[in-house]
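Trainee: Based on what follows, work out the 3D shape:
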Amino acid sequence: MLSPVTDPDGAPFWQYAAQGELRVQTCADCAEPRFPPRPCCPHCQSFASEWRPVSGQGRIWSYVVPHPPLLPDYAEQAPYNVIVVELTDAPRIRLVGNLVTGPDAPLGSFAPEQVRIGARVRAVFGDCGLPQWVLERS
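Mentor: Sure, this is the predicted structure:
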């Protein structure tokens, strides 16, 4: 599994994720959430920001199922899904991850043919500290 490459603006995202929390950078002046993290608010140009918790709930906005040829470490796990999740409480924010059957489940644990756009999901965090997604059970 690849590790995230952090930069000063995005490092807090990964620090919170390692603690099992999903937070997004938010402008401390106009309260607009933003992702990817950056120093300046694109709405009001303020440099003030904070990291606010979000519910971790969302819906699948898009997805892809990569097939070989891929990076060697991923080729043996294919096919698997990569989903784009639109957050419920911050609809302008879309995060990329994988739909899995549970925390620490293998990358290909959710059958690619069962992924559906619009499906409700929630974030889970395994030992690796990466946010992944599971189907929301109603």
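Trainee: From now on I want contacts and neighbour counts done on CA atoms only, so please keep to that.
Mentor: Noted.
Trainee: max-length helix in this protein?
Mentor: If each helix of the chain is counted by residues according to DSSP state H, the longest one is helix 11-18.
Trainee: Can you point out the buried residues in it?
Mentor: For helix 11-18, the neighbour count (16 or more other CA atoms under 10 Å) marks Pro12, Phe13, Trp14, Tyr16, Ala17, Ala18 as buried.
Trainee: got CSV for these, with distance to Gln132 too?
Mentor: As requested, the buried residues of helix 11-18 are exported to CSV (distance: CA to CA, whole Å):
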residue, distance to Gln132
Pro12, 17
Phe13, 14
Trp14, 13
Tyr16, 14
Ala17, 10
Ala18, 12
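Trainee: Go ahead and flag the most central residue of the chain.
Mentor: The centroid of the chain falls nearest to Leu95 when counting by CA atoms, centre = their mean (3.8 Å).
Trainee: From the chain's centre, how far out is whichever strand or helix holds that one? Work that out for me.
Mentor: Using DSSP states H and E, the element containing Leu95 is strand 94-97. Counting by CA atoms, centre = their mean, to the nearest Å, strand 94-97 is centred 4 Å from the centre of its parent chain.
Trainee: Determine the set of other helices and strands touching it.
Mentor: Counting by 3 or more CA pairs under 8 Å, 6 or more residues apart in numbering; DSSP states H and E, the packing neighbours recorded for strand 94-97 are strand 82-87, strand 131-135.
Trainee: how about this one, so we can line them up?
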Amino acid sequence: MTELRLASVLPTERVKIATDASTEPFWQAAKEGRLVAPQCSDCGTFRLPPTPFCPECQSTSMDWIELSGRATVYSFAVVHKFPGQPNLILVPAVVELPDAPGTRLVTNIIDIAPEEVRIGMNLTVDFHPISDAWQLPVFRVDSESEDTTHV
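Mentor: As a prediction, the model looks like this:
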């Protein structure tokens, strides 16, 4: 019988981030268990990853909007046998955030058999501790809106 292996994330000590004035609010919110996105105060355009200038109007003015944490899978890959971690399975993904139209976030999908992941699948955010006491936004199947019994 084959052992069911679920997607996970890299071990805490293997994930490090660097922040700057544009990204610090995103990471501070994640540390608090909140998912946020910057929205231009002038034209309303959301932008992820956070940037100093709005890609639409070039404004530097932004508000940080708290999101619901819902997402859908836009694209994904499955990584088996990560170097130095032969039993680790990763599902890196690009997800769309419906609360922040036009944005996508690169993340990991966790706690699911990789063969069950599909484009358009509904997800919800969770937070995984990483180095230096930060938290990484990761996503799991939104059990309230998905039937995970399909193959």
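Trainee: re the thing from before, which stretch of the second structure lines up against the strand holding Leu95 of the first structure?
Mentor: The alignment of strand 94-97 of the first structure onto the second structure (TM-score structural alignment) spans residues 104-107.
Trainee: for stretch 17-26 of the first structure, same thing?
Mentor: Taking TM-score structural alignment, stretch 17-26 of the first structure hits residues 30-39 over in the second structure.
Trainee: can you give me the offset of that stretch from its chain's centre?
Mentor: So, by CA atoms, centre = their mean, the centroid of stretch 30-39 of the second structure is 11 Å from its chain's centroid.
Trainee: same deal with stretch 72-84 of the first structure?
Mentor: Stretch 72-84 of the first structure sits 16 Å away from the centroid of its parent chain (CA atoms, centre = their mean).
Trainee: which residues are in contact with it?
Mentor: 1, 60-69, 94-99, 107-112, 115 (CA atoms under 8 Å, 6 or more residues apart in numbering).
Trainee: Apply 7 Å and report the result again.
Mentor: Contacting residues not belonging to stretch 72-84 of the first structure are listed as 60-69, 94-99, 107-108, 112 [CA atoms under 7 Å, 6 or more residues apart in numbering].
Trainee: try stretch 61-80 of the second structure
Mentor: For stretch 61-80 of the second structure, the external contacting residues (CA under 7 Å, 6+ apart) are 34-42, 88-99, 114, 118-125.
Trainee: quick one: which of the residues you listed sit in helices?
Mentor: Going by DSSP H, the helices hold none of these.
Trainee: quick one: the strands in the first structure?
Mentor: For the first structure, the strands defined by DSSP state E cover 23-27, 33-34, 49-53, 57-64, 82-87, 94-97, 120-125, 131-135.
Trainee: now these as TSV including distance to Cys40 of the first structure?
Mentor: What follows is these, written out as TSV (distance: least, CA to CA, whole Å):
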stretch	distance to Cys40 of the first structure
strand 23-27	8
strand 33-34	10
strand 49-53	8
strand 57-64	25
strand 82-87	21
strand 94-97	19
strand 120-125	27
strand 131-135	25
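Trainee: quick one on the thing from earlier: could you give me the PyMOL syntax to select whichever of the contacts of stretch 72-84 of the first structure are buried?
Mentor: Buried subset of the contacts of stretch 72-84 of the first structure, written as a PyMOL selection, criterion 16+ other CA under 10 Å:
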select buried, resi 60+61+62+63+66+94+95+96+97+98+99+107+108+112
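Trainee: Brilliant, that's me finished.
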